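>>> sequence and predicted structure are below.
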Amino acid sequence: MRERWRAVGVLAGALFVVNVVARLVIKFGFENDDTAADRVSLVMFLVIGLILAAVAFRWGRDRPVGRWAADLTAAVAVALALTVFVGPLLVGNSPFAGGAGLFFAQIWLYLAAAGAGVLVGYLILTALGRDYRSQQLKRYAQLKAAKPRKVVRR
């Protein structure tokens, strides 16, 4: 159980670090350029989606959907809370400095990027037939095919 929560914590930390790096790049490189800041934010959301796609692909191979989905949900929830409340403080802003619209837009965009990443990773894994359920069905079919037929006496 300890290893499970460690993996969730590391994933949440990695997602938060991606956000912090994007915020620092915007602060020091593109402070007054809104177009460049939007591009950096887009790249950040793409990186978050790619990380989650890779994790969903990896965890989906050897764990049931319910287990890895709960782990990913917990990691995304922690990373989202850190991103929304702690991230702005690291660059000298208030979490609510941009108003309620920006605050909630940040949450929706983060959830959309996370959901899309997980969905892409799991769909690729399922399409390749390497997900946990497909592997279970494959082992079951092999086991049933390996048993010899019973001879029926009349």
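Good, I have the coordinates.
>>> CA only for contacts and neighbour counts going forward, please
Fine.
>>> how about residue 85: what's its closest non-neighbour residue?
Closest residue in space to residue 85, ignoring its immediate chain neighbours: residue 95 at 5.5 Å, by Cα to Cα, 6 or more residues apart in numbering.
>>> measure that neighbour to residue 117 for me?
Residue 95 sits 25 Å away from residue 117, going by Cα to Cα, to the nearest Å.
>>> who's more crowded, those two?
residue 117 (25 against 17; other Cα atoms under 10 Å).
>>> for whichever strand or helix holds that one, packing partners?
Taking DSSP states H and E as the criterion, residue 117 maps to helix 100-127. Counting contacts by 3 or more Cα pairs under 8 Å, 6 or more residues apart in numbering; DSSP states H and E, helix 100-127 is packed against helix 34-62, helix 65-81.
>>> one more structure, for comparison:
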Amino acid sequence: MGQRWRAVGVLAAALFAVNVVARLVIRFAFPDDDTAANRVSLVMFLAIGLVLAGAAFRWGAARPLGHWAGDLALAVVAALALTVFVGPLLVGENPFGGGAGLFFAQIWLYLAATAAGVLVGYLTLTALGRDFRSRQLKRYAELKQSRPRKIVRR
């Protein structure tokens, strides 16, 4: 059980680290360039999506969907809370400084990027037939075909 929570914590920390790196790049490399800041933010959301696609691909192969989906959701919520509330403080900004519109836009964009990443990872895994359920059905089919047919006498 401890290993399970460790994986959730590491994933949340990795997602938060991607955000912190993006914020630091924007702060020190492009302090006045809004176009570059938007591009760095886009790259950050793509990186977050790729991290989650990899996690969904890896966890989806080893465990049923119901087991890893909750863990992934918990990691995303923890990383989102850190990103929205702690991330701006690390670069000297107020989390609510941009107003309610920017605050909620961050949340919706983050959730969209995470959902897209998880979907890409899990759908790729399913299309390749390597997800837990597909492998389980394949083992069942092989087991059924390997047994000899019972002859019934009447």
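Received it, and whenever you're ready, just let me know what you need. Computed from a predicted model, the values in this text were never measured in an experiment.
>>> superposed, what's their TM-score?
A TM-score of 0.99 describes the superposed chains when it is computed by TM-score structural alignment, normalised by the length of the first structure; 154 aligned residues with a Cα RMSD of 0.6 Å.
>>> and the residue nearest the centre of the second structure, what does it touch?
Nearest residue to the geometric centre of the second structure (Cα atoms, centre = their mean): residue 52, 2.6 Å. Contacts for residue 52 of the second structure (Cα atoms under 8 Å, 6 or more residues apart in numbering) come out as 114, 117-118, 121.
>>> before we move on, the earlier item: what's the residue nearest to residue 85 of the first structure aligned with over in the second structure?
Per TM-score structural alignment, the equivalent position to residue 95 of the first structure in the second structure is residue 95.
>>> checking that match next. Helix, strand or coil?
With DSSP: H, G, I helix; E, B strand; the rest coil as the basis, residue 95 of the second structure sits in coil.
>>> and residue 130 of the first structure, by the same measure?
Residue 130 of the first structure is classified as coil under three-state DSSP.
>>> what's the answer for the one 3 residues further on, then?
What three-state DSSP gives for residue 133 of the first structure is helix.
>>> how much space between it and residue 93 of the first structure?
46 Å.
>>> repeat for residue 110 of the first structure
In terms of Cα to Cα, residue 110 of the first structure sits 19 Å off from residue 93 of the first structure.
>>> quick one, which of these two is more surrounded?
A direct count of neighbours by other Cα under 10 Å for residue 110 of the first structure and residue 93 places residue 110 higher, at 21 against 12.
>>> what comes up buried for stretch 76-93 of the first structure?
76, 78-80, 82-84, 86-88 (16 or more other Cα atoms under 10 Å).
>>> now swap in stretch 144-154 of the first structure and tell me
Here stretch 144-154 of the first structure shows no buried residue, counting by 16+ other Cα under 10 Å.
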